[in-house]
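Trainee: Dropping the sequence and predicted coords here.
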Amino acid sequence: MIDSDTSNSRTLGRLTEKFPDLPAQRPAVMVFHDDLRLHDNAALAAAAEHGPVVAVYVREDPETTEARALGRATQWWLHHSLERLAASLAEHDVPLIVLDGHPLRLIPELTRQIGAPYVAWSRRYHQPQRDLDASLKKLLRAQGVQAHSFAGHLLAEPSDVVNSQDRPYQVYTPFSRRLRAAVENSFVQGLVPPTGVPRTLRGPGADLECTRADLAELALLPSHPARRDPDWTAKLAEVWEPGEDGARRRLADFLERINGVDDDPGYAAGRDVPSVSATSSLSPHLRFGEISPHAVWAAIEELDDAGEDGTVFQSQLMWRDFAWHRLYYHPDLATTNMRKEFDAFPWPWDPEEFSAGMAGGRDGRRAVNAEGFLGDLGEWRAGTTGIPLVDAGMRELWQTGHMHNRVRMVVASFLCKNLGIHWRHGEEWFWDTLVDADPASNAFNWQWVAGSGDDASPYFRIFNPETQAKRFDGEGVYIARWVPEHGTDSYPEPIVDLKESREMALAAYEGTKK
């Protein structure tokens, strides 16, 4: 059963007051998901071709839809991205309606109220959402409404990148060859300006203010009175600019330095050095679809001299697709080892720890009950392990909602192999604190480091944080920035011996193969 919601009823009720002539206008509905942009948005373009547009975003209730609840960092991002989207749509007289609940009730109700004959949305690839969208399409068509979904979140559809036996690839290299060929035959659709209801037909009240009121009811920000989270998001705003404009500025900045600037190396040589600005920082914008992967790919192709730097960066875009294609076929990627032999691995796991640790306004870095392995987990999350590169990465994450990719591999390896803690604890922490945490890449990359995933790094590849620091932060610039007390008496001793813990990890792995 799909329950009604009072605030949603108020929102939908406002439509007939604000837009008394909407039924006569026969508007199309655009349902936004993780495609919060106007450019290169095939679904929005299709809706715009079918009349004036009413846009809607539904925060799907995890209890009834099985959608995974967003972490705190992505909630912050979503709030601000929706605000930016509403402002961009308002320039075209398009209202953005923000609802909370079950889309199988809310979207058909919305289409009935405004007499919409056409509904469009961007295709989704995670099983719970795929099933929802298939059911929604069936419901709408039963009402006599045209309902269509469109590609746009990936470089290519999972059905288009298969081997000669029409089976999905499980290894990245052949996948990437097939994907590159598919992408080279694609194109980027520019902005097809949507139109809204003429302002002369509007009732009283500003669209943006209504959207902001709807957003406030979602309580996405920790500063909201309905929440008791510590307000740690001010520091995120110092680093990030959510929204399509921010994404396009990030891309423009990256294109100017992809081949290197002054003494900083280009992307291919500098992407593993955490102290230089060689990476794109586009991942959260791609996660929320504020820019399409096709647009980023095309921008690289249009450069005259991208060379190896452009090719290596495009391989990272293809790795993102690889993760999503694997999630398409394995929707339980965040909870289940892809390599079943790891089910016997003696990783400690406490299924209640994460939800308990986030309750009551705590920042959640320290476990509620720090006995046993949970004490080590708390030191890892807080960046107080006594291992400088690990601590630097974890503090960067807490301060910025982001972590350099090379360091992500190091801290993940340290958790799973040196501390011997289940990769799911790490995946959950990243899910809550990364602004770019998405259902595919987050789980896929954790399983890659742990050794339990498809085409994963072998388990015996254990990143030594000291060796990695010497190689990629030789002058200690990155560590000094995030761990200023390193080298002083106030810095803690390591919580684990790297050599001994490595040997224990390899012995445990050998035990799973017997």
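Mentor: Done, it's in.
Trainee: contacts and neighbour counts: CA atoms only from here.
Mentor: Fine.
Trainee: If we go by neighbour counts, what in stretch 182-192 is buried?
Mentor: Burial within stretch 182-192, assessed by neighbour count using 16 or more other Cα atoms under 10 Å, is assigned to 188, 192.
Trainee: Next one for the comparison:
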Amino acid sequence: MAASAPAPIVVLFRDDLRLADHPALHAAAGRGVPVVPLFVVDRDHGLGDGPTARPLGGAVRWWLHHSLERLSAGLARLGAPLVLRGGRPADVVPQVAGEAGAAEVFVIGSLDPAQAAAEKRLADALERQGVRLVVFPHDHLIDPARLRNGSGQPYQVYTPFFRALRQGLERPVTLPAPDALRPASPAPAPESLASFGLLPTAPDWAGGLRDTWTPGEDAAWTRLHAFLETHVAGYRTGRNIPAEPATSRLSPHLRFGEITARQVWNAVSAMAEGQGAETFLGEIGWREFSAYQVVHHPDMARRSLRHEYDAFPWRDAPDELRAWQRGRTGYPIVDAGMRELWQTGWMHNRVRMIVGSFLVKDLLLPWQMGEAWFHDTLVDAHWANNPASWQWVAGCGADAAPYFRIFNPVLQGEKFDPRGHYVRRWVPELAGVSDRLIHRPWDSPLEVARTGYAQPLVDHGAARHRALAAWRGLKDEAAE
């Protein structure tokens, strides 16, 4: 009697669109059985479940489409084509497992509360079908449940958190990509990537994204190597100059798991040293800290970590919000950042802090509005980094600095873009303005009239006093 064929393993991809350092794919390939790589595109373009789940933003959907193209090509070269299906994972994955005759589904775990909830629903659905869900360790460097301060509580401030991470972190183990994959026969039929409508149609707003980015695992490694060869040595100071290409721009590749924090950490540790490398590792640490915060506070995208800010007297000014979104605030460094975001799906980190402070402190508009705009327009919009960073800017998150940290957009521009190169690139109507006036063009009304540049929405000095008065009023109410 002939032996029965081994049951295939379904490998479910989510925010881990790569071949190397993929524990679930590596383990499935090591079994020597047929492998069914699967990605489920939620009809609402989400990847999670539960009250913290959110639809994916437009820029993220654009990146996802192209990253899936590249992952599909890589898996096909290994011998097992990617199966794309649309729907809810708890419905679709059991269906695909049944079609393939699989007894197990492998997936990399996630710290995202929405994806963790989806894992629970998926495990229950598969169990009812007699299929086992095997969850491999998540892609982060540390286990948030185990990293605690001396009082046994979660860390609330980044510096001691990162110190503890460094002390407890041994060299992360990474895995090679499989040499080959054994395909299932017959494999479940895929749906076409185009059918999911991840790309914009009319109007096609993605031209700047296409000109700026190449998604995929190979592109991630190209960016990392270029950064290590040319910019990491000067990163400590260069990272603050938005006109210079001194940052890694790895954030969207990390967001989609095209490269892992483990791989980046090891490459930087092995190939670079000095203050630039240490500063860059600290940025990886901030990414870990952001996830750490959301694990302990799952509603961070909606509610201030410091709950007293729920009562803050925010303004309702939709015209000012729209002007901020479109880069028409009258403050050149702010407008340059918002236009860079609109055209490329990305913004320099120093400028992210400036535009965030302007929205929350100068305009007194809720940080959640800024977080939502970034969620829709950033190619690196991340379930943890985005809300944690917005709460840091707003002064209501896990941070030692209070609300009265208010960035002056003029002084920030003069300090970090002294010759105005960044502003002139993204605000071309100011191209002919002198260096002396580039960050305060209203000092020359004739120049402003000639260029047609917007007048400032607010006077920063007056706006700062307004913000501080609102903050003091909130503190006084809390003390009563």
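Mentor: Thanks, I have it. Only a predicted model underlies this, so the values are computations on that prediction, with no experimental measurement involved.
Trainee: Check the second structure and tell me which residue is nearest its centre.
Mentor: The residue lying closest to the centre of the second structure (Cα atoms, centre = their mean) is H382, at 2.9 Å.
Trainee: Now do the same for that residue: its match in the first structure.
Mentor: In the first structure, H382 of the second structure lines up with D438, judged by TM-score structural alignment.
Trainee: How many neighbouring residues does F414 of the first structure have?
Mentor: 26 (other Cα atoms under 10 Å).
Trainee: residues touching it, list them.
Mentor: 390, 462-465 (Cα atoms under 8 Å, 6 or more residues apart in numbering).
Trainee: what does F342 of the first structure align to in the second structure?
Mentor: Using TM-score structural alignment, F342 of the first structure sits opposite Y309 in the second structure.
Trainee: Distance of the match of H382 of the second structure relative to F430 of the first structure?
Mentor: 10 Å (Cα to Cα, to the nearest Å).
Trainee: From what I see, S223 of the first structure and D231 are in contact.
Mentor: Yes - between S223 of the first structure and D231 there is a contact under Cα atoms under 8 Å: 5.6 Å.
Trainee: where do the strands sit along the stretch 51-200 of the second structure?
Mentor: 83-86, 104-108, 132-136 (DSSP state E, counting those that start in this stretch).
Trainee: Which one of these lies nearest to I259 of the second structure?
Mentor: Closest to I259 of the second structure of the strands of the stretch 51-200 of the second structure, according to Cα to Cα: strand 104-108, at 13.9 Å.
Trainee: That closest one vs the first structure, average distance?
Mentor: Mean deviation of strand 104-108 of the second structure relative to the first structure after superposition (mean Cα distance after the TM-score superposition for the first structure): 1.1 Å.
Trainee: And that strand, what's buried?
Mentor: Buried, per 16+ other Cα under 10 Å, within strand 104-108 of the second structure: 104-108.
Trainee: which bit of the second structure covers the lengthiest strand in the first structure?
Mentor: Ranked by residue count and defined by DSSP state E, the top strand of the first structure is strand 53-60. Strand 53-60 of the first structure corresponds to residues 35-42 of the second structure when matched by TM-score structural alignment.
Trainee: what's in contact with the matching stretch?
Mentor: 8-14, 28-29, 47, 75, 80-89, 92-93, 100, 181-184, 187, 196.
Trainee: again, 6 Å this time
Mentor: 8-13, 82-88, 182-183 (Cα atoms under 6 Å, 6 or more residues apart in numbering).
Trainee: How about the secondary structure of V33 of the second structure?
Mentor: coil (DSSP: H, G, I helix; E, B strand; the rest coil).
Trainee: give the contact list for it.
Mentor: With Cα under 6 Å, 6+ apart, V33 of the second structure has these contacts: P8.
Trainee: and the gap between it and L365 of the second structure?
Mentor: Taken as Cα to Cα, the span from V33 of the second structure to L365 of the second structure is 55 Å.
Trainee: which residue sits closest to the match of H382 of the second structure in space, ignoring its chain neighbours?
Mentor: In this structure, D438 of the first structure finds its nearest non-sequential neighbour in R287, 6.1 Å apart by Cα to Cα, 6 or more residues apart in numbering.
Trainee: Give me the aligned partner of the one you found over in the second structure.
Mentor: Correspondence of R287 of the first structure to the second structure, assessed by TM-score structural alignment: R255.
Trainee: and its match, how far is that from A384 of the second structure?
Mentor: 10 Å.
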